[in-house]
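Visitor: requesting a structural model of the entry that follows:
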Amino acid sequence: MITDMTKGNPSTTILKFAFPMLIGNLFQQLYNIVDSVVVGRFIGKDALASVGSSFMLMNFFSFVIIGMCMGASIVYSYYFGEKNYSKLRKTIYISFLSIGIFTILLSVLLVFNIEEMLILINTPENILGDARIYLKVIFASLIFAYLFNICSALLRSIGDSRTPLYFLILAALINIVLDLLFVIVYDMGVLGVAVATAIAQAVSSILCLIYGFTKIPFIRLTREDMVFDKEIAKVVAKYSFLTSIQQSIMTFGMVCVQGIVNTFGADTIAAFTAAGKIDSIAYLPVQDFGNAFSTYVAQNKGANNMTRIREGVKSVVKTIIIFCLILSLAIYISAGKLMNIFVNASEINVIEIGVEYLSIISIFYVLIGFLFMFYGFFRGMGELNTSLFLTILSLGSRVFLAYTLSRIPQIGQRGIWWSVPIGWIIADLVGFVLYKRTHKNKLLIPQETLNF
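Guide: Alright, predicted model coming up:
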């Protein structure tokens, strides 16, 4: 269902749009959660550590692609809000082709350099083999991750957040069935988990592509649309590149943190892997509100409706506070039970480390909620440099503090956990100052003077 976000009640519009994104991302997380549960329960602790160590590298390069797709979607949203369908179709052609070629080249490069990357992040020798097998399959099938994300980004940019959800649900179900089949029945180990994920992504991406271009007439490309427009290409390149840098910096920071975690051994790696899954699911709602807000801001900027953007900010702030308070309480109380989902009760040390991590992080979810709001606002307004700066500030602070604090014997790995909320609060304070500047300089000036 296509949604024009320049009309209707801002709160209702953003929430309705964000909800399918939330459910969809929960199923996206289900890919990795099922992988971790199956590996941890049916293969073993070392295998779980190998998938966890691989996960950060996989995320980093996946988010390079996802960031490019997100950047292009801002341009889609702007032209959709402006009702300029000719430029929208040309943007689709240029972005699909250029990002697709980049993905193929990146995939080939990664497949031939897996071991060097794993060694670079201090992957222990006993889990290196499984990590290498897992990543080889994931990187070889990166084209399907691209295809799904570019199609999803397009559909969401025009207000359809439900269709990507349906294909994600299908992919998650396929992934669950194949995980169990390949690991338990055929005893394929970590290889089976990776192959299951690749097949699930392939099916969902192809179906999403077919749906988009057969069911929505105004995005269907003609010969006139498949031309190189220099001005559109420059806009797409700018937005795709800067958003990709932002997303990859976020995950690069996590790769650096993973490298620090890896120095503490397999128990800490396994605990960080399991707790990290729980953590990432917990703040998905506010992450999706931020992403939905980005589309909302971009469409309304295209329509030159600055008053509506200000109303949207107030709505998102209230939603973030409510959701984060509920989530913080829920995760803090149930941390131990949640860890037991991923690892056997006999792994007492792994569970204790994971509970310690969640008990610290969960208290501060409202901080990451506001940070996602700032990311979405500045992306939607076209201030990608500001959004990028906040990301660098947050992740840079986290990596620096994680390394510094964890080297103090009295603090140890707890320093890694505490570096997270400290990084969030630093970026939030700066983000608030920059938002006030934008509010004064752009949101309060005559609308007809604004340009894309």
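Visitor: use CA for all of it now, contacts and neighbours both
Guide: Noted.
Visitor: give the contact list for residue 182.
Guide: Listed by CA atoms under 8 Å, 6 or more residues apart in numbering, the contact set of residue 182 reads 188-189, 192-193, 196.
Visitor: I'd say residue 343 and residue 39 touch.
Guide: No. Using CA atoms under 8 Å, residue 343 is not in contact with residue 39; the gap is 9.5 Å.
Visitor: please say which of the two ends up with more neighbours.
Guide: Higher neighbour count among residue 343 and residue 39: residue 39, with 27 against 24, using other CA atoms under 10 Å.
Visitor: quick one: contacts for the more buried one?
Guide: Residue 39 sits in contact with 45, 47-48, 189-190, 193, where contact means CA under 8 Å, 6+ apart.
Visitor: state the distance from the residue nearest the centre of the chain to residue 357.
Guide: Geometric centre of the chain, nearest residue: residue 63, 6.7 Å, by CA atoms, centre = their mean. For residue 63, the distance to residue 357 (CA to CA, to the nearest Å) stands at 24 Å.
Visitor: tell me which helix or strand comes right after the helix or strand hosting residue 254.
Guide: Assigned by DSSP states H and E, residue 254 falls within helix 230-262. Remark: after helix 230-262, the chain's next helix or strand is helix 266-282, criterion DSSP H and E.
Visitor: next, the second sequence, to be compared with the first:
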Amino acid sequence: MKKYNNTFLEGPILSSLLKFSLPVLLALILQSLYGAVDLWAVGVFCSPADVSAVSTGSQTMLIVTGIITGLSMGTTVLLGQTIGKKDFCISAKVISASIWIFATLGIFLSIIMLFAAPSIAILMNAPAEALEKTIHYIQICGAGSIFIVAYNVISAVFRGMGNSKAPLLFVAIACAANILGDIILVNIFNMGTEGVAIATIAAQAISVLSSMILIKRTGLPFPFTKEDLYFDRSTASAIIKLGSPIALQDMCNETSYLILIGFVNTLGVTASAGVGIAEKLVMFMLLIPMSYMQSISAFTAQNIGAGQYLRARKAMWTGMMTAVFLGGVMSFISFFHGDLLSAIFIRDSEVIAASSEFLKATSIECFILSAAYCFTGYFNGMSKTAFVMAQGLCAIFLVKIPYAWFASNKAHPQLFQIGLSTVFAALFTLLVCLLYYIHRQRRHHTSEKTKAISF
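Guide: This is a model prediction of the structure:
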């Protein structure tokens, strides 16, 4: 057995957090290269219709990934808390229950996505010239959902144990395989949209195989044998209870982007392709707040399990300071040089202009989320996932979608105005999380004073 990472529970907070969050950030960067490389390949070697198809299809697959990563957060948090308590018997049950839950989910999603692809593409208002390509992309990637599920749950287990380097290794292998696959299938065999979809799923399968080999060779930091591989209903319920609110929020968040793209698709292929490229760039900008959210969740979970509540709060504020600085740098570059970034993916000047216009708004969103996601990571680690879900759904359905609809239905709709819907939603999240944090702190201080008086 290997020793688990206990630097979360002792020593300097900043260095511990950075050592964990940096591999998380790098893994997210490489994972985002899947869609980015796919978009680059069709943007350089294929037509705008292929770009539109990959843009719409990949956004659809992000909903699937959002459900998986959100639900797997239940595994990360519960595993982190049990390791903080040093209750390794329960830790083994968490892994066993996770295997059963996500194996079932992976099979279900693979079947559903394969048959629902045509309906999804039509619902997304995919342009007529890109409709068939969009359907094929969704069908191929959807059929391989089992590999996406397997990768994410394995990564969630390692993060819960305080190990962020292993997921980085897995995704690095997959990214290299995906790039090679895109070059071969798109540039050499001219397979276009279908080629990038096949390359993506093949790369995920290679990543899962690599991770299973590593686990078999190194083992886990606590006893886990075939006898432990049984379905424990109470543990499974705890994972679902923690993870399902985050999964629902992530699903709705990605769905909101699909709806937004649906609004944009009515403006034509140029606007659709431009926003598709902008969204790929936004994914890279969001990697900083996302990496801090995941890191703070794992950090908080272990410290809550060990009863170190003050250390958990300090980790959140420490992470927020560095996240806001890094997020600010990324947002500045995107706001003022969006055209140069967009030109990486396509040569069409009109598409580049559309992408740059949309980026001016979403770069502001990413800066705000650099702070907001640190709050949500902290609340997730405290098992307050129901609150995270509630505020997220309100931001989506009360702010983002209504404003996007309003902006897209003006006499002369502008992509910048449509993009502002994401900014207002991010502001809502930040404000509500700050108020909830203040409320919890006041309630905590009141409880402490009551205890002091009683003594």
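Visitor: can you give me the TM-score here?
Guide: Remark: TM-score between the superposed chains equals 0.94 [TM-score structural alignment, normalised by the length of structure 1]; 445 aligned residues with a CA RMSD of 1.8 Å.
Visitor: is it possible to get TSV of the contacts of residue 39 of structure 1 that adds distance to residue 349 of structure 1, secondary structure and neighbour count?
Guide: Formatted as TSV, the contacts of residue 39 of structure 1 follow (distance: CA to CA, whole Å; DSSP: H, G, I helix; E, B strand; the rest coil; neighbours: other CA atoms under 10 Å):
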residue	distance to residue 349 of structure 1	secondary structure	neighbour count
45	12	helix	22
47	17	helix	25
48	15	helix	31
189	24	helix	21
190	24	helix	26
193	26	helix	29
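Visitor: quick one: which of the contacts of residue 182 of structure 1 is nearest residue 52 of structure 1?
Guide: Proximity of the contacts of residue 182 of structure 1 to residue 52 of structure 1 was ranked by CA to CA; the top entry is residue 193 with 12.6 Å.
Visitor: which position in structure 2 aligns with the closest one?
Guide: Matched to structure 2 by TM-score structural alignment, residue 193 of structure 1 sits across from residue 196.
Visitor: OK, contacts around that match?
Guide: 38, 41, 181-182, 185-186.
Visitor: so the one helix or strand residue 311 of structure 1 maps to versus helix 266-282, what angle?
Guide: Per DSSP H and E, residue 311 of structure 1 falls inside helix 306-342. Inter-element angle recorded for helix 306-342 of structure 1 and helix 266-282: 140 degrees (by axes from the mean of the first three to the mean of the last three CA atoms, to 10 degrees).
Visitor: average gap between helix 306-342 of structure 1 and structure 2?
Guide: Helix 306-342 of structure 1, aligned to structure 2 and superposed, deviates on average by 1.5 Å (mean CA distance after the TM-score superposition for structure 1).
Visitor: whereabouts in structure 2 does that helix align?
Guide: So helix 306-342 of structure 1 sits over residues 309-345 in structure 2, by TM-score structural alignment.
Visitor: tell me the residue in structure 1 aligned with residue 49 of structure 2.
Guide: Under TM-score structural alignment, residue 49 of structure 2 pairs with residue 46 in structure 1.
Visitor: now that match: closest residue in space, sequence neighbours ignored.
Guide: residue 127 (6.1 Å; CA to CA, 6 or more residues apart in numbering).
Visitor: ditto for residue 355 of structure 2
Guide: residue 274 is the one closest to residue 355 of structure 2 (CA to CA, 6+ apart), at 4.1 Å.
Visitor: run a quick neighbour tally on that neighbour.
Guide: Residue 274 of structure 2: 30 neighbours (other CA under 10 Å).
Visitor: isn't it right up against residue 351?
Guide: Yes. In this structure, residue 274 of structure 2 is within contact of residue 351 by CA under 8 Å, at 4.7 Å.
Visitor: contacting residues around stretch 167-178 of structure 1?
Guide: Outside stretch 167-178 of structure 1, the residues touching it (CA under 8 Å, 6+ apart) are 24, 27-28, 30-31, 34, 192-193, 196-197, 199-201, 203-205, 207-208.
Visitor: coming back round to it: could you find the counterpart of the residue nearest to the centre of structure 1 in structure 2?
Guide: Under TM-score structural alignment, residue 63 of structure 1 pairs with residue 66 in structure 2.
Visitor: how close does that match sit to residue 94 of structure 2?
Guide: 21 Å.
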